[in-house]
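Enquirer: I need the structure of the sequence given here:
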Amino acid sequence: MASKPKPALTTEPEFSMEVVDGRTLRVGRWRFDEGLTKPPLLFFNGIGANMEAVAPFAEMLDERPFITFDMPGVGGSPDPKVPYNAFLMARVADLLLKRFGVEQVDVMGVSWGGAMAQHFALQHPGRVNRLILAATTAGMFMVPGNIKALSKMADPRRYIDPGYMEKHFATLYGGSTKGAGGHTGRITPPSKIGYLYQLLAMIGWTSAPFLPFLDKPTLIMMGGDDQIVPVINGDILKTLIPNAQLSVIEDGGHLFLLSHLDESLAAIRAHLDGA
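Expert: Sure, this is the predicted structure:
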């Protein structure tokens, strides 16, 4: 008797609006109902970035479930009613995992989200298997980037004016931009209050005193030509985290995860699989 063919797996995400700790958040889950055995990847996005910005990465990492959410006032999440901080949003992420029946995750964060990933791993260590920190820092103890890039990053036109983004893309993000051209088309501008509260959430924040106690296998990924987060910040993280390795994409800028997707995925898969 011939065996039945296995159903084709889908990469279409499932979106839902979840109320957690009084905050309404848009949550995206990939491949949660496909019987995959690897731990889900909990992903924290960069400042002002909605989950569609990371969709190409989520879709290609097709061997494991993937979960992320839009911060308040970003993407499909309504504006925050009150300010928040890293502690509160790490609690929210923990409660979301409980809601979806997830006990342990691998965690990844990019840029602003890299700080959230560090904080989550420190606040909820029992939840975390492995950690990936991309284009990020230890908080206020960081080496700042190119002043031209930082000033243009603060300009809201980078979200709403494609011409402005195209003109200043290299100054903003640095490095090779091959493969990152569709990035702006996937971004929904955050609200003014959403962006402001994200900035305020990390004012004065640092993980530096606590990173020596972080005992999770950690991959630090940096772009060698990142104009926003210089690669030396990756060296600082590697020095502070006991079980860390540093991978530098030499011609990568701040968006190396998109511009060097295949190279990034290879390093990420090797780390998550314990290679």
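Enquirer: from here on, contacts and neighbour counts on C-alpha atoms
Expert: OK.
Enquirer: mind checking the SS state of residue 269?
Expert: Look at residue 269: counting by DSSP: H, G, I helix; E, B strand; the rest coil, its state is helix.
Enquirer: from the contact counts, what lies against the biggest helix by length in the chain?
Expert: Longest helix of the chain, by residue count under DSSP state H: helix 86-99. With contacts taken as 3 or more C-alpha pairs under 8 Å, 6 or more residues apart in numbering; DSSP states H and E, helix 86-99 sits against strand 14-20, helix 112-123.
Enquirer: report the inter-axis angle for the next helix or strand after it versus helix 112-123.
Expert: Using DSSP states H and E, the helix or strand that follows helix 86-99 towards the C-terminus is strand 105-110. Orientation note: strand 105-110 sits at an angle of 150 degrees relative to helix 112-123 (axes from the mean of the first three to the mean of the last three C-alpha atoms, to 10 degrees).
Enquirer: next, the second sequence, to be compared with the first:
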Amino acid sequence: MDEVVRIGGRRVKVRRNGCGPAVVLLNGVLMRLSTWEPLVEHLDGFECIRVTMPGLMDSGGAQPLVTMRGFSSMTLDLLDRLGIERADVLGLSFGGMVAQQLAFDAPERVRRLVLVSTSCGLGAVPSNPMSWWNALLEDAWESSPLLGPLWLTRQWGVTLRREFGASWERGLWIDGVGQQFAAASMWSSLPWLPALAQPTLVIAGTADALVPAENAGILASRIPDARLHRVRGGGHLCLLDRVAEVGPVIADFLRASERTALDQAVELR
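Expert: Model prediction:
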């Protein structure tokens, strides 16, 4: 079920599916809620709550500048509005940064973390700056019936053309893109990663040009209860391109952690 929730005057698009423990899915910069569909199919037994941060795609509309802590606060307010006390949080790319901040700001609200194709922000291994610029240009060029299909098919493949290219038709809010890049450029989780107590799964494609795979190693080595899964040959969108591999890894992690929590509860009785 889709719904629009206003948080602090900002419009946030949310989609809820399934029953069971809540899993919050935080979008990357150019993602739509529908992008998660292949993964959701692997998360049977969970309530999947897809969230688009304000200013982009399904949530639309330019917004005043928000810091990473502001995005975390808005996500907490959203959980309150939806009546969710605790949730697993999965963040892809920029959404992974918000997920880290959320787990630090409100550890009692976050059961487990899944961080995909993301980094610690400042202090991370940088990508080639042209990779980000090319991603935006290629998305814009998808609006051209002549250049878009040729360029995107050659350079980025079917998945990027389908997910990012289609999002241009829905309205790419340039202010929102800039806002999220600005928030990421002024933020770092590096000093407090060791304070994150949640069981954490870190996933990275070894061929990610936007967020180099070395950043996954930084996260996994500094978060105390973290494990790392590398997708051989996977790119920034390995969660989509390789969902047949990545989906079961995420589902097994969440279910195994759930069983461990239940076993511990029984032992305490």
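Enquirer: rewinding a little: most tightly packed of the helices and strands packed on helix 86-99 of structure 1?
Expert: A comparison of the helices and strands packed on helix 86-99 of structure 1 by mean neighbour count, using mean count of other C-alpha atoms under 10 Å, puts helix 112-123 on top with a mean of 24.
Enquirer: picking that back up, in CSV: the helices and strands packed on helix 86-99 of structure 1, plus distance to residue 55 of structure 1.
Expert: Shown next, in CSV, are the helices and strands packed on helix 86-99 of structure 1 (distance: least, C-alpha to C-alpha, whole Å):
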stretch, distance to residue 55 of structure 1
strand 14-20, 12
helix 112-123, 15
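Enquirer: now for those, which one comes closest to residue 44 of structure 1?
Expert: helix 112-123 (4.4 Å; C-alpha to C-alpha).
Enquirer: structure 2: matching residues for the closest one?
Expert: Mapped onto structure 2 using TM-score structural alignment, helix 112-123 of structure 1 spans residues 94-105.
Enquirer: related to what we said a few turns ago, who touches the longest helix of structure 1?
Expert: Here helix 86-99 of structure 1 makes contact (C-alpha atoms under 8 Å, 6 or more residues apart in numbering) with 20, 21, 103, 116, 119, 120, 123, 124, 201, 202.
Enquirer: again, only using 10 Å
Expert: 18-23, 25, 27, 40, 42-44, 67-69, 71-72, 101-105, 115-124, 127, 198, 201-202, 205 (C-alpha atoms under 10 Å, 6 or more residues apart in numbering).
Enquirer: show me where the stretch 151-269 of structure 2 has helices.
Expert: 157-160, 166-170, 174-185, 214-222, 238-241, 243-268 (DSSP state H, counting those that start in this stretch).
Enquirer: what range in structure 1 matches the fourth one?
Expert: If I follow you right, that is helix 214-222 of structure 2. Helix 214-222 of structure 2 lines up with residues 232-240 of structure 1 when matched by TM-score structural alignment.
Enquirer: the matching stretch vs structure 2, mean deviation?
Expert: Following the fit onto structure 2, the mean deviation recorded for stretch 232-240 of structure 1 is 1.0 Å by mean C-alpha distance after the TM-score superposition for structure 1.
Enquirer: ok so, going back, which part of structure 2 lines up with the longest helix of structure 1?
Expert: Using TM-score structural alignment, helix 86-99 of structure 1 pairs with 68-81 in structure 2.
Enquirer: off-centre distance for the matching stretch?
Expert: From the chain centre to the centre of stretch 68-81 of structure 2 is a distance of 14 Å (C-alpha atoms, centre = their mean, to the nearest Å).
Enquirer: buried ones in it, by neighbour count?
Expert: By neighbour count on 16 or more other C-alpha atoms under 10 Å, the buried set for stretch 68-81 of structure 2 is 68, 69, 71, 72, 73, 74, 75, 76, 78, 79.
Enquirer: closest to residue 122 of structure 2 among the residues you listed?
Expert: Nearest to residue 122 of structure 2 among the buried residues of stretch 68-81 of structure 2, with distances taken as C-alpha to C-alpha, is residue 68, at 12.3 Å.
Enquirer: ok, and which of the helices of the stretch 151-269 of structure 2 has the densest surroundings?
Expert: Taking mean count of other C-alpha under 10 Å, helix 238-241 is the most buried of the helices of the stretch 151-269 of structure 2, at a mean of 22.
Enquirer: so that helix matches what in structure 1?
Expert: Going by TM-score structural alignment, helix 238-241 of structure 2 sits over residues 256-259 in structure 1.
Enquirer: so what touches the matching stretch?
Expert: Against stretch 256-259 of structure 1 from outside (C-alpha under 10 Å, 6+ apart): 53-54, 56-57, 110, 134-135, 173-183, 221-226, 248-253, 263-265.
Enquirer: so what's residue 20 of structure 1 up against?
Expert: Contacts of residue 20 of structure 1 by C-alpha under 10 Å, 6+ apart are 89, 91, 92, 93, 94, 95, 96, 99.
Enquirer: likewise residue 61 of structure 1?
Expert: So residue 61 of structure 1 contacts 11, 30, 41, 55, 265, 266, 268, 269 (C-alpha under 10 Å, 6+ apart).
Enquirer: just give me the match in structure 2 for it.
Expert: Aligned by TM-score structural alignment, residue 61 of structure 1 pairs with residue 43 of structure 2.
Enquirer: structure 2: which residue goes with residue 143 of structure 1?
Expert: Residue 143 of structure 1 maps onto residue 125 in structure 2, by TM-score structural alignment.
Enquirer: go on, residue 44 of structure 1?
Expert: Aligned partner of residue 44 of structure 1 by TM-score structural alignment: residue 26.
Enquirer: gap between its match and residue 94 of structure 2?
Expert: To residue 94 of structure 2, residue 26 of structure 2 is 8 Å away according to C-alpha to C-alpha, to the nearest Å.
Enquirer: circling back: wait, a strand at the match of residue 143 of structure 1?
Expert: No - the assignment for residue 125 of structure 2 by three-state DSSP gives coil, which leaves it out of any strand.
Enquirer: give the closest residue to it in space, chain neighbours not counted.
Expert: Leaving aside its sequence neighbours, residue 125 of structure 2 sits nearest to residue 215 (C-alpha to C-alpha, 6 or more residues apart in numbering; 6.0 Å).
Enquirer: look up how far residue 124 of structure 2 lies from that neighbour.
Expert: 6 Å.
Enquirer: so what sits against both of these two?
Expert: With C-alpha under 10 Å, 6+ apart, residue 215 of structure 2 and residue 124 have common neighbours residue 118.
Enquirer: and for residue 122 of structure 1, nearest residue in space, chain neighbours not counted?
Expert: residue 214 (6.5 Å).
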